[in-house]
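**Q** Below is the structure, and that's it, no one-letter string:
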């Protein structure tokens, strides 16, 4: 299968590292013009540089906080149209339910949920008018397997799945598809940073330490390891392609079989 996104513009939010950067690279490799985003100019510049020479595509940067209404409006003003919108921006963090204040619930909702709501609302009418578009929300297996240690995070991921399904139905009969992707434990920079003390203490490889983490915290994993960011990105790139035209309204799992359901 050869995915050709030549002439398509893709916006990937939160894409200066981790899964977002891997998605941006994958889309650029297929020929898309990719808008990468982060809050720090240096990180955005570094991401744009990382995409230079990747396949036939190209990249430009947008520096701004898309966890705010003002940041989303600034992005739309700078880039008023896109064909592919990847709502990847998200935060996570462990905190007991009884110690999580209203402000933290609101922060997770604004960043993880409302960023995608605002950008989808801005860009999807143009996609509908052109009768072609792809919107992907990067959710998590935690949307269904709610982590007791961060219920507020699980709630925000469930909300993304719900919004994606509703938007898919709103676009019924058009060439615009909307899906959510559910990664499981993924060996991104964030997980590496969290596991590095254990790696240094044991002398094991990062992959071995990550596999141990997965089996401790997600013992239902079938692959029994963390996924790579590229493995998640591959699914997103496919869902962004012309070949995925009959896949919409779906929550697509890249969770290594963590969810114990058929």
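**A** Thanks, I have the structure now. Since this is a predicted model, take the numbers as computed values, not measurements.

**Q** When you work out contacts or count neighbours from here on, use the C-alpha atoms and nothing else.
**A** OK.

**Q** what about residue 59, helix or strand, and which?
**A** strand 58-63 (DSSP states H and E).

**Q** same for that strand, what does it pack against?
**A** Strand 58-63 sits against strand 33-38, helix 41-51, with contacts defined as 3 or more CA pairs under 8 Å, 6 or more residues apart in numbering; DSSP states H and E.

**Q** Residues touching the shortest one, excluding its own?
**A** It refers to strand 33-38. By CA atoms under 8 Å, 6 or more residues apart in numbering, the surrounding residues in contact with strand 33-38 are 6-16, 21, 24, 27-28, 44, 47-48, 57-65.

**Q** same question, the longest one
**A** Helix 41-51 is contacted by residues 15-17, 21, 24-25, 28, 36-38, 58-63 when judged by CA under 8 Å, 6+ apart.

**Q** among the residues you listed, who's most crowded?
**A** Tallying neighbours with other CA atoms under 10 Å puts residue 24 at the head of the contacts of helix 41-51, with 34 neighbours.

**Q** another one to put next to it:
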């Protein structure tokens, strides 16, 4: 199967690193015109430079906007204008015991992880429906199904993303627009690897051993027995936004290494 997204314009939020950057890179490799997004212009420019070095003929734009705010989402939607592909990847996570998680923590996670996507969908989905073609992806998490006790507030936002994506798929029924959610498991993103490195330094341990221990102790049901690579998640997203995936909508597709012990 050869996937071509030539002529399609794609926005990937939170795309200066990790799964977001890997997704933007994979979309550009498939021929899409890619809009990068991050909170600072310096981070966006650095990501655009990396992407241009990897794919010299890629068409790349970038918008700095804080999607944890209504103003930031409005700015991004305004500057992007019309597009065919929206991957809402931006998100935050912070382990914290339930009884130490304040209202502010809950509200911040909801604002960034849920409201960011909802605001962009409200602004950009109508245009896709009018034009008769579009792809929307919410990057959720296996934590939407396996709520982590160390960050219930995060798990709640990831479950909310599934509800929104399914509901919007029904809103867009018959329009030529598909809406899906992707559920990665623990992934070798810069954020997680940095966390593991800092723990390894503090404990004077080998980071590789701590990475393996993370899976064995915290995700023992993993069938692959390792962290996923960001490219493995990006590949699923590229398929879902392709013309070949036109019959897949309203779905929650896992790239979790088999952590979730369920068949559907």
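**A** The structure has been received and is ready for your questions. Quick caveat, the model's predicted, so the values are computed rather than measured.

**Q** quick one: TM-score?
**A** Overlay of the two chains. TM-score (TM-score structural alignment, normalised by the length of the first structure): 0.96; 260 aligned residues with a CA RMSD of 1.3 Å.

**Q** helices or strands up against the helix or strand encompassing residue 156 of the first structure?
**A** In the assignment (DSSP H and E), residue 156 of the first structure maps to helix 151-170. Here helix 151-170 of the first structure touches helix 102-108, strand 133-138, strand 176-183, going by 3+ CA pairs under 8 Å, 6+ apart.

**Q** Any idea which of those gets closest to residue 205 of the first structure?
**A** Nearest to residue 205 of the first structure, of all those, is strand 176-183, at 22.1 Å by CA to CA.

**Q** Report the mean deviation for that closest one after fitting onto the second structure.
**A** For strand 176-183 of the first structure, the mean distance to aligned residues of the second structure following superposition is 0.2 Å (mean CA distance after the TM-score superposition for the first structure).

**Q** residues in contact with that strand?
**A** With CA under 8 Å, 6+ apart as the test, strand 176-183 of the first structure has contacts from 127-128, 131-141, 143, 160-161, 164-165, 167-168, 171, 232, 235-236, 239, 245, 247-255.

**Q** try stretch 246-261 of the first structure
**A** Outside stretch 246-261 of the first structure, the residues within contact range by CA under 8 Å, 6+ apart are 140-141, 144-145, 161, 164-169, 177-185, 218-227, 231-232, 235, 239.

**Q** go on, stretch 158-165 of the first structure?
**A** Identification of contacts with stretch 158-165 of the first structure by CA under 8 Å, 6+ apart yields 112-113, 117, 136-139, 142-144, 178-180, 249-251.

**Q** What ranges does the stretch 151-262 of the first structure have for its strands?
**A** 176-183, 251-254 (DSSP state E, counting those that start in this stretch).

**Q** Switch these over to JSON lines; also include mean neighbour count and distance to residue 53 of the first structure.
**A** Shown next, in JSON lines, are the strands of the stretch 151-262 of the first structure (neighbours: other CA atoms under 10 Å; distance: least, CA to CA, whole Å):
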{"stretch": "strand 176-183", "mean neighbour count": "27", "distance to residue 53 of the first structure": "27"}
{"stretch": "strand 251-254", "mean neighbour count": "22", "distance to residue 53 of the first structure": "28"}
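
**Q** And the residue positioned nearest the centre of the second structure, how close does it get to residue 247 of the second structure?
**A** For the second structure, residue 89 is the residue whose C-alpha lies nearest the centre (CA atoms, centre = their mean; 2.5 Å). Distance of residue 89 of the second structure to residue 247 of the second structure, given as CA to CA, to the nearest Å: 22 Å.

**Q** And for residue 83 of the second structure?
**A** With CA to CA as the criterion, residue 83 of the second structure and residue 247 of the second structure are 20 Å apart.

**Q** just residue 34 of the second structure next, same as before
**A** For residue 34 of the second structure, the distance to residue 247 of the second structure - CA to CA - is 24 Å.

**Q** Those two: who's more crowded?
**A** Of the pair residue 34 of the second structure and residue 247, residue 34 is the one with more neighbours under other CA under 10 Å, namely 26 against 10.
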